[in-house]
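1. Got a predicted structure plus its sequence, pasted below:
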Amino acid sequence: MPRSDSDGGLDIPNRISARPVRKPGPYIAAVVVVVVALMLLHGMVTNPNFDWPTVWMYLFNENVLSGIGWTLQLTVYAMVLATVLAVILAMMRKSANPVLRGVSWFFIWFFRGTPVYTQLVFWGLLAVLVPRMALGIPFGPEFWSIDTKTLISAGTAAVLGLGLNEAAYLSEIVRAGIEAVDTGQSEAAAALGMRRSLIMRRIVLPQAMRIIVPPTGNETIGMLKTTSLVLAVPFSLELQFATNAIANRIYKPIPLLLVACIWYLVITTVLMMLQSRLEHHFGKGFDARAMGSKGKQPPLPGKTSGEPKDAVDKVNQATMVGLNA
């Protein structure tokens, strides 16, 4: 029997030409899923209650576009605040000082244990609870004071409410990423004379980012949608409130809900693409390289001229032959 490329260059007599077992199940499941998806899509397109002309009319409405801008600003500001606080809280949880550990634990316990809507209502009523804020000597005279309404606007209260709540969740993600780094890395850096803060900044956090980035991306997408709750502050400029205001004016809630859904999906898609790029960037050096012909491995020792150069699964066989010889 002549040699062929599919045989890897080996002349094996009486080779059996085996055929793969047919498995119709996956194809049947794919057909069913496609049919159901087409039925749902057809129903959405042809159902007059969705009122697609109104959707396209208000998709690029000035108030809607302004709401998108405010939604993005709230998301960015809240996530920046949450990220900074999360790193600080995670380092406090790992501190040798019991006071810092206790404060960090209480912060996480409180903000994770109360609903974000309740927290936003609290920040909206902060001016009622604390009419004035002042600086001075503790339990002594005041040097400077200002009205709370002037210092904390509705937008600031919304960012504080969202950011502090998110920091409690994000701090646990950061702590998990830090603890996933081998302690030998920190010990080796300490043996070289590096300070603890420098070790955390230059050694631990860069390696922990590979684990931190994926859940942080999910939290960012969740934050984008959580901004729809800032009406509790009240903050009335973000996307959900803008579409609700138009819907209440024209008495057509469904088309405007679709407008909000479309824009949330667009922004979420962009965020998912950015998350994928970040994961690829921080995953450099950790990704497993493909073996065999795809990995373009060099010829392994002990291979004969008639054997495939990348037959990794034959390493043990070649080694045993060499030992026997």
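-> All right, it came through fine.
2. okay, CA-based contacts and neighbour counts for the rest of this
-> Will do.
3. My understanding was that residue 246 contacts residue 254; is that so?
-> No - with contacts counted by CA atoms under 8 Å, residue 246 stays clear of residue 254, the gap being 11.1 Å.
4. Scan the protein for its longest helix.
-> Criterion DSSP state H: the longest helix present in the chain is helix 62-93.
5. What residues sit buried inside that one?
-> Within helix 62-93, the residues scored as buried using 16 or more other CA atoms under 10 Å are 63-65, 67-68, 70-79, 81-83, 85-87, 89-93.
6. what's the answer for stretch 108-117, then?
-> Neighbour-count burial for stretch 108-117 [16+ other CA under 10 Å]: 108, 111-112, 116-117.
7. Next, format the residues you listed as CSV and append distance to residue 269.
-> Below are the buried residues of stretch 108-117 laid out as CSV (distance: CA to CA, whole Å):
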residue, distance to residue 269
108, 30
111, 29
112, 27
116, 24
117, 26
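8. Which single one of those is nearest to residue 176?
-> residue 108 (14.2 Å; CA to CA).
9. and the closest residue to the closest one other than its chain neighbours, how many neighbours?
-> In space, residue 108 comes closest to residue 168 once its chain neighbours are excluded; the distance is 4.6 Å by CA to CA, 6 or more residues apart in numbering. Neighbour count of residue 168, defined by other CA atoms under 10 Å: 26.
10. ok, now which ones touch residue 168?
-> 82, 86, 107-109, 111-112 (CA atoms under 8 Å, 6 or more residues apart in numbering).
11. And it, how far from residue 37?
-> Using CA to CA, to the nearest Å, residue 168 is found at 39 Å from residue 37.
12. likewise residue 205?
-> Using CA to CA, we find residue 205 at a distance of 43 Å from residue 37.
13. who has more neighbours, those two?
-> The neighbour count for residue 205 versus residue 37, taken as other CA under 10 Å, is higher for residue 205 (17 against 12).
14. Past the strand or helix carrying the more buried one, which element shows up next along the chain?
-> Element membership of residue 205 [criterion: DSSP states H and E] is helix 205-226. The first helix or strand that comes after helix 205-226 along the chain, using DSSP H and E, is helix 239-250.
15. Which positions within that next one qualify as buried?
-> Here helix 239-250 shows 239-247 as buried, counting by 16+ other CA under 10 Å.
16. Pipe these into TSV and attach distance to residue 175 per row.
-> Formatted as TSV, the buried residues of helix 239-250 follow (distance: CA to CA, whole Å):
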residue	distance to residue 175
239	33
240	33
241	35
242	38
243	38
244	39
245	41
246	43
247	44
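17. hold the first one in mind and look at this next one:
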Amino acid sequence: MSFKRRLIAPSKTVQEFLDRHPEVQTRSEAKAQLDAFHQDDTFCIVTKIFGNTILHQEYDGESRKRVFAFAYVEDPEALAWYEENRQDDIDKSINMPLTIHHLQVSQSERIPWLCEELNIPYDLKLYKRSPLLAPPEFKALHPMGAAPVIQDGPITLAESAACIEYISNKYANGSLFVRPDDPAYADFLYWWHFPAGTLGPALGRIMLIKSAKLGDDNPVVQFGKAKYNQALKMLDDRVKENEWLAGKEFTAADIMVVFPLTTMRYFSPYSLEEYPNIVKYLERVAGREAYQRTMEKIDPGMELATGVNPPKSPFKL
């Protein structure tokens, strides 16, 4: 079944095609080639149906490069075909080269969440903590022995930000990243690095301080609490004025920042009572279908830590 005559290419798609194919000289030529793609020549992943309009993604069968297109379907037979071949069924027929190794209740939740947001096929391997740290088979995946770890053919990669950037650039043409010519670029860049550079270390210091059982008048305790409160206050102010960290659009910066605000509270419990805007921000996150799908897949039955107070932790630190 072909949808050749019903395919149109948005301007962003045309530019991405030109970037990948320097031999194509004009936008009209690029659009003509995009419009000429056939369903039978590509892997097609259905994402959403809006009335008689289907928003779908195509993987070139040979190179596995993604091509985005809007397919307008007026034919009942065509719509029925799409309905019968939804994401879950099509995913099973695709040879998925990308493997995500997820240590449950950990920061590696960011990686399948990214793939769910972008509808990137992946093979998920789950590892339970034993009882607190990663099991030996997970530690054997990478010299650091820490989550996350992804494998893509011969490549094994760790570190959340590295994995997110790699997957986005290789499989989604940099989706959820902001380009340098975008007015939101500087904001995105700052908040993209904020979790690892500021928020994560601040919360990590609090964990160490609590384990050391130092008195409140200890200078180390006072410094740690000040940095911790400063980081949360800055974040609270940001999401008070902006729906997402980079502005109006959800980006990879949001995927990076959510873990220390949520699941990390299983290990370092803290309340968000003084930060109502962060709570509202997490409500927006929890409302995203991709986030819901992710958490159901990777940590089924786990209470999401998106509320004011953290859930009761089963882990003894």
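-> That came through, no problem. If you're wondering where the values come from, they're calculated on a predicted model, not measured in any experiment.
18. Quantify their similarity with the TM-score.
-> The TM-score (TM-score structural alignment, normalised by the length of the second structure) is 0.23; 125 aligned residues with a CA RMSD of 6.5 Å.
19. related to what we said a few turns ago, show me which of the buried residues of stretch 108-117 of the first structure is closest to residue 175 of the first structure.
-> Nearest member of these to residue 175 of the first structure, counting by CA to CA, is residue 108, at 12.0 Å.
20. is it true that the closest one touches residue 173?
-> No - at 11.9 Å, residue 108 of the first structure does not count as touching residue 173 under the criterion of CA under 8 Å.
21. So residue 222 of the second structure versus residue 35 of the second structure, what's the distance?
-> 62 Å.
22. Please apply the same query to residue 207 of the second structure.
-> 55 Å.
23. and if you look at residue 280 of the second structure?
-> For residue 280 of the second structure relative to residue 35 of the second structure (CA to CA), the value is 42 Å.
24. ditto for residue 78 of the second structure
-> 17 Å.
25. Neighbour count: the two, which is higher?
-> Under the criterion of other CA under 10 Å, the comparison of residue 78 of the second structure against residue 35 puts residue 35 first, with 18 against 14.
26. Pretty sure residue 8 is one of the things the more buried one touches, is it not?
-> Yes - under the criterion of CA under 8 Å, residue 35 of the second structure makes contact with residue 8 at 5.8 Å.
27. shared neighbours, those two?
-> By CA under 8 Å, 6+ apart, no residue touches both residue 35 of the second structure and residue 8.
28. and residue 146 of the first structure, that one's in a helix?
-> No - counting by DSSP: H, G, I helix; E, B strand; the rest coil, residue 146 of the first structure is located in no helix; its state is strand.
29. Report how many residues lie close to it.
-> With other CA under 10 Å as criterion, residue 146 of the first structure counts 12.
30. which residues does it contact?
-> Here residue 146 of the first structure is in contact with 132-134 (CA under 8 Å, 6+ apart).
31. can you name the two of the buried residues of stretch 108-117 of the first structure that are farthest apart?
-> 108 and 117, at 16.6 Å, using CA to CA across those.
32. re the thing from before, helix or strand right after the strand or helix carrying the residue nearest to residue 108 of the first structure?
-> In this structure, residue 168 of the first structure sits in helix 154-180 according to DSSP H and E. Downstream of helix 154-180 of the first structure, the first helix or strand assigned by DSSP H and E is helix 183-191.
33. Chain neighbours aside, what residue packs nearest to residue 66 of the second structure?
-> residue 59 (4.5 Å).
34. So the one you found sits against residue 90, correct?
-> No - here residue 59 of the second structure lies out of contact with residue 90, judged by CA under 8 Å, at a distance of 11.9 Å.
35. Looking only at neighbour counts, state which of those two leads.
-> residue 59 (19 against 15).
36. OK, contacts around that one?
-> Contacts of residue 59 of the second structure (CA under 8 Å, 6+ apart): 42-45, 65-67.
37. Need the max-distance pair from those residues.
-> 45 and 65 (12.8 Å).
38. And those two? Which one has more around it.
-> residue 45 (23 against 15).
39. tell me the SS of that one?
-> Going by three-state DSSP: residue 45 of the second structure is strand.
40. Now for the nearest residue to it once chain neighbours are set aside, which secondary structure element holds it?
-> Spatial nearest neighbour of residue 45 of the second structure, excluding adjacent residues (CA to CA, 6+ apart): residue 57 at 5.3 Å. Using DSSP H and E, residue 57 of the second structure sits in strand 53-60.
41. Buried residues in that strand, which are they?
-> Neighbour-count burial for strand 53-60 of the second structure [16+ other CA under 10 Å]: 54, 56-60.
42. May I see these organised as a markdown table, with distance to residue 124 of the second structure added?
-> Converted to a markdown table, the buried residues of strand 53-60 of the second structure look like this (distance: CA to CA, whole Å):
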| residue | distance to residue 124 of the second structure |
| --- | --- |
| 54 | 27 |
| 56 | 23 |
| 57 | 21 |
| 58 | 21 |
| 59 | 20 |
| 60 | 23 |
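43. ok, which pair from those is furthest apart?
-> Taking CA to CA, no two of those sit farther apart than 54 and 60, at 18.3 Å.
44. now the angle from the helix or strand where residue 101 of the first structure lies to helix 154-180?
-> Following DSSP H and E, one finds residue 101 of the first structure within helix 98-113. If you take axes from the mean of the first three to the mean of the last three CA atoms, to 10 degrees, helix 98-113 of the first structure sits at 120 degrees to helix 154-180.
45. and residue 215 of the first structure, how many neighbours?
-> Counted with other CA under 10 Å, residue 215 of the first structure comes out at 14.
46. what's the nearest residue to it if we skip its chain neighbours?
-> That would be residue 173: by CA to CA, 6+ apart, it lies 7.2 Å from residue 215 of the first structure.
47. Sounds good, over and out.
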